[in-house]
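sharing a model that was predicted from the sequence below.
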Amino acid sequence: MTAAGTTGLVAANASGATGQDALGNRWYAAAPYLMPLDNDPPDPAAIMDATGLKAFQLAFVLAPNGGGCSPTWGGTAPVSSDTAVQSTISTIRAKGGDVSVSIGGYGGTKLGQACADAASTAAAYQQVITKYGLHAIDFDLEEPEYENTAAIKNEIGAARILQQNNPGLYVSVTTAGTVDGTGWFGKQMLLEAKSQGFIPNNFSIMPFDGGFSGAASQTAALTNFNSILRSTFGWDEATAYAHEGFSGMNGRSDTGEIFSQSDFQTVLDYATSHHMDRFTFWALNRDRQCSPPDNGGRTSGTCSSVAQSDWDFAKYSVKFAGVTPPTGTPTPTPTPTPVSCEPAWNSSTAYTGGSEVSYAQHNWKAKWWTQNEVPGASTWGPWQDEGAC
């Protein structure tokens, strides 16, 4: 039997796993995204204390940058030898919480692209489930992978295998949102799922970076997506909502859309009143105020670019899980020690991965070779924001 045939009971007792009891599915459905190795990762224990949050969606597992069908964090850190993410998970579980792991995302090479077929793709993901004793996993299928028919067939096939071989595994599938619900490639992904007989706990859309304007446009997209689910799978409205999810972006999106706390409350009210399965957002790394609050009209991977208190947006996830966030005054965040600025970024200089520069009073580290790409121009660009300097 291949690794893809390993059961969830074996996974829970594998080396590196803790045997952590599963939370209720509503917590996995509410888990916001957290990059544990990039974008100035916040302390999950502090977030849990301040908000009551119990679940985190860790991102992202990818194929190795150099090629191959084995899981890594961000394309660079092999899951097999990981201790850093394991430490984060242990911190969360020591406080009674748990994690889901998200695979895919916007950048990098996905395992569905690198592996030969669904079975080998599932085997790679099973290594992640076994390593961390997971009870939940998220397939984030978006550009450019979801334009690759063979890759999507591998991903959906892998998700189906994992669901079968890990009883009780909570599986979400997240894809791009449009004002019409989802686009052509998203619809093709749904048809692939139907053809393989695969039904996850939810299909979630990301209604941002697509000409959205506040909560009204997002709830309209969710209504339209419900119609797509109904027509694709033959479900009635209530069944479609029970398999539908929302994945938002707090604050300023990559394309300059603004989603405030009041927008999140409106979408939360919509999600709960329609009995949707999932409500999450990208990302906890951004759930804190920039300096200045609007970040000079720029999007950041480490703050929201809107006025807020730390972890304002996480509290909406807590509410979706059915818990009332703490109302006490949180302990003030200590003033950080000033950090000196690296040499200024130069548009004509070629930078290799690991190079550090400063731009707009922030330090930045190159994720890969780059030239004439402005730091901070895109969350998914070549530059990792290392905070103010």
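Right, received. Where do you want to start? Note that the structure is a prediction, hence the values are computed from the model and not measured. Residues are numbered from 1 along each chain as shown.

could you use CA atoms for every contact and neighbour count after this?
OK.

the strands in the stretch 101-250 of the chain, which residues?
136-141, 170-176, 202-206, 244-249 (DSSP state E, counting those that start in this stretch).

how about TSV for those strands, with mean neighbour count and distance to residue 105 added?
Shown next, in TSV, are these (neighbours: other C-alpha atoms under 10 Å; distance: least, C-alpha to C-alpha, whole Å):
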stretch	mean neighbour count	distance to residue 105
strand 136-141	25	5
strand 170-176	25	9
strand 202-206	26	12
strand 244-249	26	12
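
check contacts around residue 62.
Residues near residue 62 by C-alpha atoms under 8 Å, 6 or more residues apart in numbering: 71-75, 103-104, 108-111.

out of those, who's nearest residue 224?
Residue 224 lies nearest to residue 104 out of the contacts of residue 62, by C-alpha to C-alpha, at 24.7 Å.

from residue 324, how far out is the closest one?
32 Å (C-alpha to C-alpha, to the nearest Å).

more crowded one of those two?
Using other C-alpha atoms under 10 Å, the more surrounded residue of residue 104 and residue 324 is residue 104, with 25 against 14.

need the longest helix for the protein.
helix 214-233 (DSSP state H).

below is an additional structure, to be compared with the one above:
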Amino acid sequence: MPIRPHALLGCALSLALASAATAAPLFSPYKDIAISMNWNNNVMSSNVSGVFQPLLSVLPPRVPAVTWAFATGECGAETWAGLDPDALAQANVPLFVKRKVGYIISTGGAAGKFTCSSAAGMRAFIDRYASPRLLGLDFDIEAGQSAAEINSLVDQLAAVQADYPGLRYSFTLATLGSSTGQVSSLPYGDLNITGYTVIQAIQRAGLANYTLNLMVMDYGGPSPWVCVVAKGHCDMGRTAIQAAQNLNAKFGIPYAQIELTPMIGRNDVVDEVFSLKDANTMIGWAKANGLAGVHFWSFDRDTPCALPYASATCSSVADVPALAYTKRFRNQVAAP
């Protein structure tokens, strides 16, 4: 008798419980599947080491998971940068299972919407990627989704959630990290209207086992209204911490339901640079306060270059070697 996808997904619960037992945040770098994709066999790949090779061949040992980005379109009929979702799943899921590396399926992103209008579509979406190594879903909501689209997405997820008790569900939201001390007086806190709408939808639907994953990046010109300022620049490590503190203060979201995702190296706001020192600061605080996860955008950027602007394929920081951020996150999260 074939194993039902729901039963396979239940196996993910043991992985989640093992992570919870250590009280360490989950670390999973984002991987833009379209960057260095092997279009001949649909296997996710990377040039991050300077040599084109499969992702799992270059991923450092003991990195527990990778977040695949991004599925867009309607749930159950989604696409990945034009790639058929079955082709992506069939080429990559068995490789992750064989290597015992977890994965999270991320949707949306800055350039695309992910929508869901039916519970059946949500089930088809989840089941497509089912395996004992599927840890959860991530909904990156930043492409101008309407309140109706957000409500429908959360409603369909809530409708099927009981069928997938082992999965985690994160909502990735834009944020500031203001340091004026006045965040509680602002209507949306450090979030925008989209983030506020997501929180309202989650609360209305009674969704369980969710986290809010803050994009701690691209704050704008240095000002205490958007970040923690030090020496005329946004202090990226301290601002990430401030964003989590502000979310907790404004909306009462427990730290155990907050995650942080910086953009490593140079951000789109070019004078904002997330350094290895910032990683130490952020991860140390995240561990001490029981955050659910720390991630970064993105794996293919974890290689040096001297560009004066943000690149999709390097960090725009010349003196940080390839895979240094990945290894620093891994080591800091795992450290006692």
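Arrived safely. Note that the structure is a prediction, hence the values are computed from the model and not measured.

mind checking the TM-score on these two?
Put the two chains on top of each other and the TM-score (TM-score structural alignment, normalised by the length of the second structure) is 0.76; 288 aligned residues with a C-alpha RMSD of 2.8 Å.

coming back round to it: with distance to residue 127 of the first structure as extra columns, can I get the strands of the stretch 101-250 of the first structure in CSV?
CSV is the format used below for the strands of the stretch 101-250 of the first structure (distance: least, C-alpha to C-alpha, whole Å):
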stretch, distance to residue 127 of the first structure
strand 136-141, 12
strand 170-176, 16
strand 202-206, 23
strand 244-249, 26
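
relative to residue 50 of the first structure, which of the ones you listed is closest?
strand 244-249 (20.5 Å).

that closest one vs strand 202-206, what angle?
For strand 244-249 of the first structure against strand 202-206, the angle by axes from the mean of the first three to the mean of the last three C-alpha atoms, to 10 degrees is 30 degrees.

mean shift between the helix or strand following strand 244-249 of the first structure and the second structure?
Later in the chain than strand 244-249 of the first structure, the nearest helix or strand by DSSP states H and E is strand 251-252. Superposed on the second structure, strand 251-252 of the first structure shows a mean distance to its aligned partners of 0.8 Å (mean C-alpha distance after the TM-score superposition for the first structure).

the second structure: matching residues for whichever helix or strand comes after strand 251-252 of the first structure?
Downstream of strand 251-252 of the first structure, the first helix or strand assigned by DSSP H and E is strand 258-259. Alignment of strand 258-259 of the first structure against the second structure: residues 273-274, by TM-score structural alignment.

do the same with stretch 29-37 of the first structure
Aligned using TM-score structural alignment, stretch 29-37 of the first structure spans residues 26-34 in the second structure.

circling back to that earlier point, format the contacts of residue 62 of the first structure as a markdown table; extra columns: distance to residue 267 of the first structure.
Converted to a markdown table, the contacts of residue 62 of the first structure look like this (distance: C-alpha to C-alpha, whole Å):
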| residue | distance to residue 267 of the first structure |
| --- | --- |
| 71 | 34 |
| 72 | 33 |
| 73 | 31 |
| 74 | 30 |
| 75 | 33 |
| 103 | 25 |
| 104 | 25 |
| 108 | 30 |
| 109 | 32 |
| 110 | 30 |
| 111 | 32 |
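
top of the residues you listed by neighbour count?
Counting neighbours by other C-alpha under 10 Å, the top entry in the contacts of residue 62 of the first structure is residue 111, with 32 neighbours.

who are the contact partners of that residue?
Counting by C-alpha under 8 Å, 6+ apart, residue 111 of the first structure touches 62-63, 69-71, 104, 121, 124, 155.

end-to-end on stretch 75-86 of the second structure?
Terminal residues of stretch 75-86 of the second structure lie 13 Å apart, using C-alpha to C-alpha.

over to stretch 294-303 of the first structure?
From its first residue to its last, stretch 294-303 of the first structure covers 9 Å (C-alpha to C-alpha).

any buried residues in it, and which?
294-295, 298-303 (16 or more other C-alpha atoms under 10 Å).

just give me the match in the first structure for residue 289 of the second structure.
If you follow residue 289 of the second structure across to the first structure using TM-score structural alignment, you land on residue 274.

and the closest residue to its match other than its chain neighbours, what is it in contact with?
Excluding the flanking residues, the one nearest residue 274 of the first structure by C-alpha to C-alpha, 6 or more residues apart in numbering is residue 241, at 6.4 Å. Applying C-alpha under 8 Å, 6+ apart to residue 241 of the first structure gives the contacts 226, 274-277.

aligned against the second structure, show me the partner of residue 241 of the first structure.
Checking TM-score structural alignment: residue 241 of the first structure goes with residue 255.

in stretch 282-293 of the first structure, what's buried?
The neighbour-count check on stretch 282-293 of the first structure (16+ other C-alpha under 10 Å) flags 282-290 as buried.

corresponding residue for residue 57 of the first structure in the second structure?
Superposed on the second structure with TM-score structural alignment, residue 57 of the first structure falls opposite residue 67.
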